[in-house]
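Trainee: sequence first, then the predicted structure:
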Amino acid sequence: MGVKIFSHVNYLWDEKIALELGDDQVALFLYRSNILGADLRVTNYGGGNTSCKTIEKDPLTNEEAEVMWIKGSGGDIGTLTKAGIAGLYTERLRNLKNVYGGLADEDRMVGLFNHCIYDLDSKAPSIDTPLHGLLPFKHIDHLHPDALIAVAAAKDSEKVTKEIWGDTMGWVPWQRPGFDLGLQLEKCLNDNPGIRGIVLGSHGLFTWGDTSYECYINSLEVIETASEYIEKKIKEQGTVFGGQKVKSLSIDERKEKASQLMPLLRGLCSSEARMIGHFSDTEIVMEYINSNDLERLAPMGTSCPDHFLRTKIQPLVLDMDTSEDVTNTEAVLKKLNPAFDQYRKEYREYYENCKKNNSPAIRDANPVIILYPGVGMFSFAKNKQTARVASEFYINAINVMRGAEAITEYTSLPRQEAFDIEYWLLEEAKLQRQPKEKPLSRKVALITGAGGGIGKAIADKLAAEGANVVLADIAEDSLLKAFNTYSADIASYTVCDVTKTESIIDAYKHACLEFGGVDIVVHSAGLAISKPLEETTERDWDILQNVLVKGQFELAKQAVSILRKQKLGGDIIHIASKNGLVSGPNNIAYGTAKAAQQHMTRLLAAELGKDKIRVNTVNPDGVIVGSKIWEGDWAEGRAKAYGITVEELPTHYAKRNLLNEIIYPADIANGVFSLVAILDKSTGNTINVDGGMPNAFLR
């Protein structure tokens, strides 16, 4: 088979890979799912569903039985594996028609899916299971392509569907996913034999095929046809969204303004629970938020359930001019506070007007999507991935509105229909099944010196406990190497010279753009110089003061301006040293700088307590293995001071502490974690992580 040419979707089928999978229909179904999910124009993250049917041997009767394999509840087809699918007896699933009691019986039916399980290792079957099971085809795709949802959400959608595909596509009006929708799809097929797919009003697309490849090609061809139709309509129309109303700032200006504004938005969005942010200013976003039609379209809300479940039914549009000085916190809050209050009020009214006797309690009333014409789109959610995906879903919704407006006119779901999806008991049950959040979830940590050694160990620990981490270091090569050990939804990096104020400011701007703000600042950047007094130069003195002391001062000063905007409190942790407490030989410049760091902690703690900003110190000692400062002259200087060889240093340091333990970077990271996650009523404190050095005891 030759490579197919498409303009609006990516043809990703690799025949070599398919041949290696042979006749394993489940493997081919998973392969098809993954390549469909790799193209956001085909389906959005976590959206849609795919399935295949195979003949298997019933372990109880030893007879052959048809089994349907389908994406399980909460999965994503782009990353789907065997562990994420459910296997059900098709006949048993179809026999549920005999006990189905109508629309009021939908939730009970979901529980009955478990009685149809063939594979005991199955993921929980999703609500889409009967939609696939009641259709006879071997391979089925249920997708949410922007182009198809645009057709589905357009006024006169059924008529438009017939205009595009004639009698080759069926159409079913909007209905909440469930067993009855499966019956409607079955009826549509029976009434229109020979169709290649079905458009679901306001929802998405069903397509199928006898083989995985035929199903894949059918899906792409249907999406391509819809995309071409919309492209033609847009060209005929000449403009989209009524043309431009607001002119965009330049890219640099947008990012500057966004970085200044995000901590304020984050603080407001976190009035009920702390949130992580994401910023987008892509071409399609700017086209929409700068348009004349934004004021009309934004309040209408999104049409596809997959969209508004992640974005809320509508965004908050900021009534702010691009020329406004967003560094003037007091003036900006005078506009933002009423806007947020009004949004929360309207969301609560939406809940009260639509709720039923058994509806779950109202959820966070803050916006998820915030639009600033001329600047960009902000999204806030419980973690970076969720915030990013919410942004992607709203971009999907923009594409849908763009297409539907070009076709005829965009229509959205009635508020009651939207509420019934958002507060569906089955959706609530899915939320309740989510794993417990980690101790540092929803927090952002900026760590200096994170390219290796103690800084990297701290970043590893905080990330493992749920935090988003911003790695800062002067050495870009080390930073890149460190960053590549994380996923992009967990970490980011920025080159930062802590001796330069502008570099520190830029690091914080980066953290704000990437994650919305900052909650934890760890100053781990450092160097060590061990020389007797007469050999210590002015340069030695200055560099230690600049990196350790001045850098710490500027990091705290710039952090506090952000933390005060957020009004969420925060943690500042300084990695100092036992040498700031103990008078050791050949250590005048380093020991003095470390002592200054420690006293600065106390001064800052006294000043910032009223802001719920806690400032503490971790004092390491003898961290030789894995520590960057021992890679240079420091090790030789310390060995010389103690009259031993460099190779003898780890043993020497271990023997001199009370526990006779070697101290590792991970031990220092544990000290930091205890201060930011456990000792939440401690400030101005010092934790010694040195194995027990009596001469460094604080009391």
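Mentor: Perfect, thanks for sending it. Residues are numbered from 1 along each chain as shown.
Trainee: use CA for all of it now, contacts and neighbours both
Mentor: OK.
Trainee: residues touching Trp248, list them.
Mentor: Small correction: residue 248 is Ser, not Trp. Contacts for Ser248 (Cα atoms under 8 Å, 6 or more residues apart in numbering) come out as 254, 286, 290, 373-375.
Trainee: any idea which of these is closest to Asn619?
Mentor: Asn619 lies nearest to Arg254 out of the contacts of Ser248, by Cα to Cα, at 40.9 Å.
Trainee: list the contacts of the closest one.
Mentor: Arg254 neighbours (Cα under 8 Å, 6+ apart): 248, 281, 374-376.
Trainee: so which of those is the most crowded?
Mentor: Val375 (29 neighbours; other Cα atoms under 10 Å).
Trainee: what secondary structure does the spatially closest residue to that one that is not a sequence neighbour sit in?
Mentor: Distances taken as Cα to Cα, 6 or more residues apart in numbering put Arg254 closest to Val375, at 5.0 Å, once the chain neighbours are dropped. Three-state assignment for Arg254 (DSSP: H, G, I helix; E, B strand; the rest coil): helix.
Trainee: how far away is Arg254 from Gln237?
Mentor: Distance, Arg254 to Gln237, by Cα to Cα, to the nearest Å: 29 Å.
Trainee: repeat for Gly277
Mentor: Counting by Cα to Cα, the gap from Gly277 to Gln237 is 36 Å.
Trainee: tell me which of those two has more neighbours.
Mentor: A side-by-side neighbour count of Gly277 and Gln237, using other Cα under 10 Å, places Gly277 first with 31 against 13.
Trainee: list the residues that contact that one.
Mentor: Counting by Cα under 8 Å, 6+ apart, Gly277 touches 262, 266, 378-381, 383-384, 387-388, 512-517.
Trainee: also this one, for the comparison:
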Amino acid sequence: MTTQTSKETFRHVSYLWDDAKAAELADNQVDLFIYRSNLLGADLRLTNYGGGNTSVKITDKDPLTGEDVEVMWIKGSGGDIGTLTKSGCAALYMDRLLNLEKVYRGLEFEDEMVALFNHCIFDLNSKAPSIDTPLHGFLPFKHIDHLHPDAAIAIAAAKDGQRITEELFGGEVGWVGWQRPGFDLGLKLRECLEQAEAKGIRLRGIMLGSHGLFTWGDTSYESYVNTLEVIERCAEYLEANYGGPSHGKNRPVFGGTQRSVESPESRREQAAHIMPILRGLCSSESVRRSGPMVGHFTDDERVLEFINSRDLDRLAPLGTSCPDHFLRTKISPLVLNIPSDLDVNHPENREILASLNPQFEEYRTMYQAYYNACKHPNSPAMRDPNPVVILWPGVGMFTFAKDKTTARLASEYYINAVNVMKGAEAVSEYTALPRQEAFNIEYWLLEEAKLQRMPKPKALSGRVALITGSAGGIGKAIARKFAEEGAVVVLNDINEERLADAKDEFVKKFGRDAVATTSLNVTDAESIKQAFDAACLAFGGVDIVVNNAGISISKPIEEHTLADWDKLYDILVKGQFVVTQAAVSVMRKQGFGGDVINIVSKNALVSGPNNAGYGSAKAAQLHLSRLNAAELGADKIRVNVVNPDAVIADSNIWAGGWAEGRAKAYGITVEELPAYYAKRTLLGESILPDDIANACFAFVGGLLKKSTGNVLNVDGGVAMAFVR
């Protein structure tokens, strides 16, 4: 295949087609369709994660008759074209799909058609067909792309979008006004095509009002290029109008800048300090049911241009237009009315921060009124009335959702919505989805059914965990256990190389949204502050803090130096105190409690030789835990202790002379230590990092949520360490 197009042809979209790769797939049209889909989904200017749909119609053998039949392969429900694989597709008999028109009873009965799609399945391994299936089915083209490009939606959401579309493409791109996706919209697309053909016009695409774009081609490549060309032309048209004539007058983007912008460093510091407060307010409805919300922050230039503009107050309440945007960002954002240079942590500003409560309450009241005004007799119960998108002029945008991925995607979708508003305002006037139509999408029974099918949240879903010294050993095992149970984790260490390796491991296993990393030296108050700021900026706050970082020094009293003593107490005792102090500050801002777990030791309770500094520091850690538990109960912050013993695997402690010191104290060799430790326990067991991790999970997993000030020994049974 020789292409006539190259990446140099486009400035506003990414041309990613590789002739050599496509040639390898040329004999399999389904594989080529998936390749095309992945390329389109790789450019967020074309469609968001999970948005849009693509399809191909091929001839295949009917497995029952052996006869040739036409089959449509299409992205299945809930999939993403950027990461689409064959297992994420639905394959349907075309004749059966088209025959559904004979039983279609009209708009009032739209939803019943979705169940009938299953009667059209060709490949029994198919994903559930999506609501877009008839939109592709009733168009006769072999290859179809349905995307939500910012540039196209900007025109589709403009007040006179239909006129602009007709003039821009000379009638070669049709127009179908806003209608909720479904069977009837598929018929409308076909009608639009037939009306154009009756006039002798060969359409290359159809614009859906407030929604998106349909384009097609005779081959996968022709469809790909046609899609890019149509979007490129839309983008060029918008670019020519930015800052130029609009509404008959010269007008800068979003009416120009109205507010000053804080410096990047100041924006991030402000965001880190306010995010726990916002997270607490956003989690007011969810924290008891499914866990608190997880946050995401961005100060992307596109966001700053919008939130600092003169048009913010006019445009933000309108909400989004494209249903895919709206479903993830809610009816409209909350715009904070507080100064961008506010010192969030200064006591004198408490009164200003207290104004956030009525601002959130006003939003909830608005959402309740929206629900009451638009609900139908069979509508699902009102969902969480808190905002998903929060805009702080001068600082940036915050999004909160049930998990980090959903929060990040909401942010990406709202940036797309900003792009749409910018484009629509440049060429005409932005029009949002009418409130009733928006409600019908948000509370669509099919969407509700999809939500009900989602798996039950894991025990730690929505929880943010920071475990000190978590790049290896016990700390990494705890972080891994918490991530497996649904938490997002903040890995940290003083060893940057070790930390980088741990991050790679966690990203590979849990995904990039499940983990953040930061340097942390528990003897340095500034390092601790920066680590908690990083946690707040990454996820919105902290719910679980595990004081795990440690060191051990085993020497006879006459060999124990003051430097040894200070090092032990700085890391173990002062470190635990200052980290807990920082954690409490964040947890109090959130207002829904939390957990502090201190990894102490059997040595806090058991006296032994050559252990004066380490053993006494561990005893101090243990009693400090009791003191903190007594003080923090009123804040619903639980403080508990896990006492390990002789956890040798992957532990830094054993690399610093401790093993030699303990072996000398017991009169054995270092090699004999593991067996010695196991033999002296009541259960005769060696203790592993995973055993400590399981104990920590026992405290935070929900079953012990009314317990604080407890000590859980994980030492195989050492009678002298029994708490009494």
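Mentor: Everything's here; your move. Quick caveat, the model's predicted, so the values are computed rather than measured.
Trainee: circling back: just name the closest of the contacts of Arg254 of the first structure to Ile149 of the first structure, please.
Mentor: Closest approach between these and Ile149 of the first structure, by Cα to Cα: Asp281, at 22.9 Å.
Trainee: from the centre of the first structure, point out the most distant residue.
Mentor: Glu534 (54.3 Å; Cα atoms, centre = their mean).
Trainee: residue in the second structure matching that one?
Mentor: Matched by TM-score structural alignment, Glu534 of the first structure corresponds to Glu558 in the second structure.
Trainee: with Gly48 of the first structure instead?
Mentor: Correspondence of Gly48 of the first structure to the second structure, assessed by TM-score structural alignment: Gly52.
Trainee: burial of that match, as a residue count?
Mentor: Residues lying near Gly52 of the second structure (other Cα under 10 Å) number 26.
Trainee: quick one, what contacts it?
Mentor: 80-81, 145-148.
Trainee: what of Val689 of the first structure?
Mentor: Contacts of Val689 of the first structure by Cα under 8 Å, 6+ apart are 618-621, 663, 667-668, 671.
Trainee: one more pass at 10 Å, please.
Mentor: With contacts defined as Cα atoms under 10 Å, 6 or more residues apart in numbering, Val689 of the first structure is in contact with 577-578, 618-623, 663-664, 667-671.
Trainee: what's the answer for Leu479 of the first structure, then?
Mentor: Listed by Cα under 10 Å, 6+ apart, the contact set of Leu479 of the first structure reads 449-452, 456, 471-473, 492-495.
Trainee: where does it land in three-state SS?
Mentor: Here Leu479 of the first structure is helix, with the state taken from three-state DSSP.
Trainee: what residue in the second structure is paired with it?
Mentor: Taking TM-score structural alignment for the superposition, Leu479 of the first structure sits opposite Leu499 in the second structure.
Trainee: picking up where we left off before, the residue nearest to Val375 of the first structure pairs with which position in the second structure?
Mentor: Correspondence of Arg254 of the first structure to the second structure, assessed by TM-score structural alignment: Arg267.
Trainee: try Ser503 of the first structure
Mentor: In the second structure, Ser503 of the first structure lands on Ser527 (TM-score structural alignment).
Trainee: that match contacts Thr518, correct?
Mentor: Yes - counting by Cα atoms under 10 Å, Thr518 is a contact partner of Ser527 of the second structure at 9.4 Å.
Trainee: still on that earlier bit, what's the most distant pair in the contacts of Ser248 of the first structure?
Mentor: Pairwise distances across those (Cα to Cα) peak at 13.1 Å, for the pair Arg254 and Asn290.
Trainee: find residues that contact each of the two.
Mentor: Taking Cα under 10 Å, 6+ apart as the criterion, Arg254 of the first structure and Asn290 both touch 248, 374-376.
Trainee: any chance of these in a markdown table, plus secondary structure and distance to Ile398 of the first structure?
Mentor: A markdown table is the format used below for these (DSSP: H, G, I helix; E, B strand; the rest coil; distance: Cα to Cα, whole Å):
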| residue | secondary structure | distance to Ile398 of the first structure |
| --- | --- | --- |
| Ser248 | coil | 17 |
| Gly374 | coil | 16 |
| Val375 | coil | 16 |
| Gly376 | strand | 13 |
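Trainee: and the gap between the most centrally placed residue in the first structure and Asn337 of the first structure?
Mentor: Most central in the first structure under Cα atoms, centre = their mean is Gln385, positioned 1.1 Å from the mean C-alpha point. Gln385 of the first structure sits 27 Å away from Asn337 of the first structure, going by Cα to Cα.
Trainee: same deal with Cys496 of the first structure?
Mentor: Using Cα to Cα, Cys496 of the first structure is found at 34 Å from Asn337 of the first structure.
Trainee: residue in the first structure matching Glu108 of the second structure?
Mentor: So, by TM-score structural alignment, Glu108 of the second structure is matched to Ala104.
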